[in-house]
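1. Can you look at this prediction? I've put the sequence above it.
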Amino acid sequence: MTAAVYTARKRLKVLMLTKEFGGQPMWTMDIENYMGYQFITGPELMDKFDEQVRRFPIAIQYEEVTDLSQNTDGTFTVISDSGEYQAQAVIIASGKRPRRLEVPGEAEFTGRGVSYCATCDGPLFTGKNVAVIGGGNSALQAAIEVSGVAAKVYLISLHGYTAEPIVIEKLKELAQPVIEFSGYTTTEVKGTQAVETLIITNNETKEQTELTVQGVFVEIGLLPNTEYCQGILNFNNYREVVTDCRARTNIPGLFAAGDVTNGPDKQIVIAAGDGAKAAMVAYEYLLHKRGVRC
């Protein structure tokens, strides 16, 4: 969204292709480190971004991009599930999506107890038992959030916590402590019409424990949305797009910004800054490219 605003301000003809507005911040309830706001929720912040985008002449198509290729003249073809588009330059800002457990029952009960967004679905489990899977910031924040509504919260981590100290501290200060299972692997999600139990396995003893839960929140990391541009771009070992300090990829005219890149820190403020930088570098590229009408 930031890249779209900055390119529109440069009087470029902008098309924004997206499945949905907001991305990962839509799953975040408490934001305390975005400049200008001492506290704001993710959906509230994205509403403000959305409002600003719509002040500019930006064409917006709610479509999923399925392929990206470079033409012989150096331009690009972008194919979505609903159309095909030509562009002189492309900014990839497709972010990341939740990583799945890939265990029996997970896919079957997704939307029927298995969730990847505590902010979105937490209130649905008021007064119920839930399990949160993971040991990073997102997992601990999810446990903190659902502890305010759930009857009981289990926190299952593979190798302890990797979250920031301030998040761990907040977890320890909860009025209703979570029940911690550190050093456990999630083995299976079970139920009939909806989730009923979760099977976890001790990594050392291999002993299995069956927890009675109605909700399972999977918070084990994210995967970059880069399938549509594989074969054209350089990726790192995490399938993130490799960029230089000016948001440039290995293909001239093709730029990338935000969490989809190999940038070391994944923060909203950094992603927004990346979008602005990519837009300005893309404008500079077009300005110096002969015969291009912006």
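-> Arrived safely.
2. alpha carbons only for contacts and neighbour counts from here, please
-> OK.
3. so is residue 51 in a helix, a strand, or just coil?
-> At residue 51 the chain is in helix, as set by DSSP: H, G, I helix; E, B strand; the rest coil.
4. Distance check, it against residue 269.
-> As judged by C-alpha to C-alpha, to the nearest Å, residue 51 and residue 269 stand 18 Å apart.
5. Who are the packing partners of the helix or strand residue 274 falls within?
-> Using DSSP states H and E, residue 274 falls within helix 268-288. When contacts are defined as 3 or more C-alpha pairs under 8 Å, 6 or more residues apart in numbering; DSSP states H and E, helix 268-288 packs onto helix 2-9, strand 90-92, strand 254-256.
6. For residue 44, find the nearest of those.
-> helix 2-9 (15.9 Å; C-alpha to C-alpha).
7. if we can go back for a sec, deepest-packed of the helices and strands packed on helix 268-288, please.
-> strand 254-256 (a mean of 27; mean count of other C-alpha atoms under 10 Å).
8. Show the secondary-structure elements that that one is packed against.
-> For strand 254-256, the packing partners by 3+ C-alpha pairs under 8 Å, 6+ apart come out as strand 90-92, helix 268-288.
9. take the one below as the second:
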Amino acid sequence: MNIIGLGKAGCAIAEKFGVHPQYKIFQIDVDKQGTRCYNVKRRKGPEEYEANTPSLKKFFGNIQGATTFVIGGSGDISAMSLRIMEQIKDKCDISILYIAPDKSLLSEKRKMHEKVTYNVLQNYARSGAIERIYLISNPQVESILGEVPIMGYFDKLNDFIVSTMHMINVFRNADPVMGGLRTPVGSRRISTVGIYDMEKDEEKLFFSLDTKRETCYIYCVGEKRLREDGGLHKNIVTQMKGKTNDETVDVSFGVFPTNYNNDYGYVLAHSPNIQS
């Protein structure tokens, strides 16, 4: 899988995906140097970045297949995102990982730019031009983690985001011992992810979707428990039946074996609607 980071936030997250051998990392930012890094000339604002988007065909080379485009919406350089994706969309199945900042800390100009980027990219996904967009809220991720120190603040948030996305990717390419992960209905391209506590039957999403129309739960259970816990099957079925009471939301799940002693879970949620 390819990971493309655009701007400071996007590149910081892309770098963290790079610790896993499954990913090929590309980084695009001002003053960016290194392997598969593209150095963008600094511009005065989003309009100039968009107007001066470079041709990156040589930089991307023979890129193809599943590609995640990581972007923080408040950075001026994010204005290049559509023009960059246009250069590779015929060769790649693109999903966007959109990192929404704490908007209360943005200037009015930044708020306006972020709002435009946020809405444009959602519409781009909803139209089917790309596979989907995953929305992640930094303040919501912080609230899940609890107290996060100032030193290393974004490192801790990014570690949590990347580890969650990575493990979801792993289980998507694995065979469950029970259930199965459905492909979302075609119109449901606005998505988020989260963690799921299977003991408490409690989910915590990384972004609050206005309307959920499809939810998928990933149970990660130690092999010993899968072999010995006679009540686990009934517990999982009961939990999933409880979630189907809302007829407006389609529910699926998969149970996957792990080598860990502690069980854990993830959740994906999908909507057909542009989020406010």
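-> Sure thing, it's come through. A quick note: this is a predicted structure, and the numbers were derived from the prediction, not measured.
10. TM-score them against each other, please.
-> In this superposition the chains share a TM-score of 0.25, using TM-score structural alignment, normalised by the length of structure 2; 124 aligned residues with a C-alpha RMSD of 6.6 Å.
11. List the buried residues in the helix holding residue 274 of structure 1.
-> 268, 270-283, 285-286 (16 or more other C-alpha atoms under 10 Å).
12. Could you do stretch 185-194 of structure 1 as well?
-> For stretch 185-194 of structure 1, by 16+ other C-alpha under 10 Å, it's 185-191, 194.
13. Within the helices and strands, which one has residue 136 of structure 2?
-> Going by DSSP H and E, residue 136 of structure 2 is in strand 132-137.
14. and the angle from the following helix or strand past that strand to strand 132-137?
-> Later in the chain than strand 132-137 of structure 2, the nearest helix or strand by DSSP H and E is helix 138-145. Orientation of helix 138-145 of structure 2 against strand 132-137 (axes from the mean of the first three to the mean of the last three C-alpha atoms, to 10 degrees) gives an angle of 70 degrees.
15. Any chance you could list what contacts the helix or strand that helix 138-145 of structure 2 is followed by?
-> Later in the chain than helix 138-145 of structure 2, the nearest helix or strand by DSSP H and E is helix 153-172. With contact meaning C-alpha atoms under 8 Å, 6 or more residues apart in numbering, helix 153-172 of structure 2 is reached by 12-13, 16-17, 138, 141-142, 148, 181, 193-195, 218, 256, 266.
16. of these, buried ones?
-> Using 16+ other C-alpha under 10 Å as the burial test, these include 12-13, 16-17, 138, 141-142, 181, 193-195, 218, 256, 266 as buried.
17. Mind jotting down where the helices sit in the stretch 101-250 of structure 2?
-> 108-126, 138-145, 153-172, 223-228, 232-243 (DSSP state H, counting those that start in this stretch).
18. Please produce CSV containing the ones you listed, extended by distance to residue 94 of structure 2.
-> Below are these laid out as CSV (distance: least, C-alpha to C-alpha, whole Å):
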stretch, distance to residue 94 of structure 2
helix 108-126, 9
helix 138-145, 22
helix 153-172, 14
helix 223-228, 34
helix 232-243, 30
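19. Can you say which of those is nearest to residue 3 of structure 2?
-> For residue 3 of structure 2, the closest of those is helix 153-172, at 11.2 Å, according to C-alpha to C-alpha.
20. Against residue 240 of structure 2, how distant is residue 10 of structure 2?
-> Distance from residue 10 of structure 2 to residue 240 of structure 2, by C-alpha to C-alpha: 35 Å.
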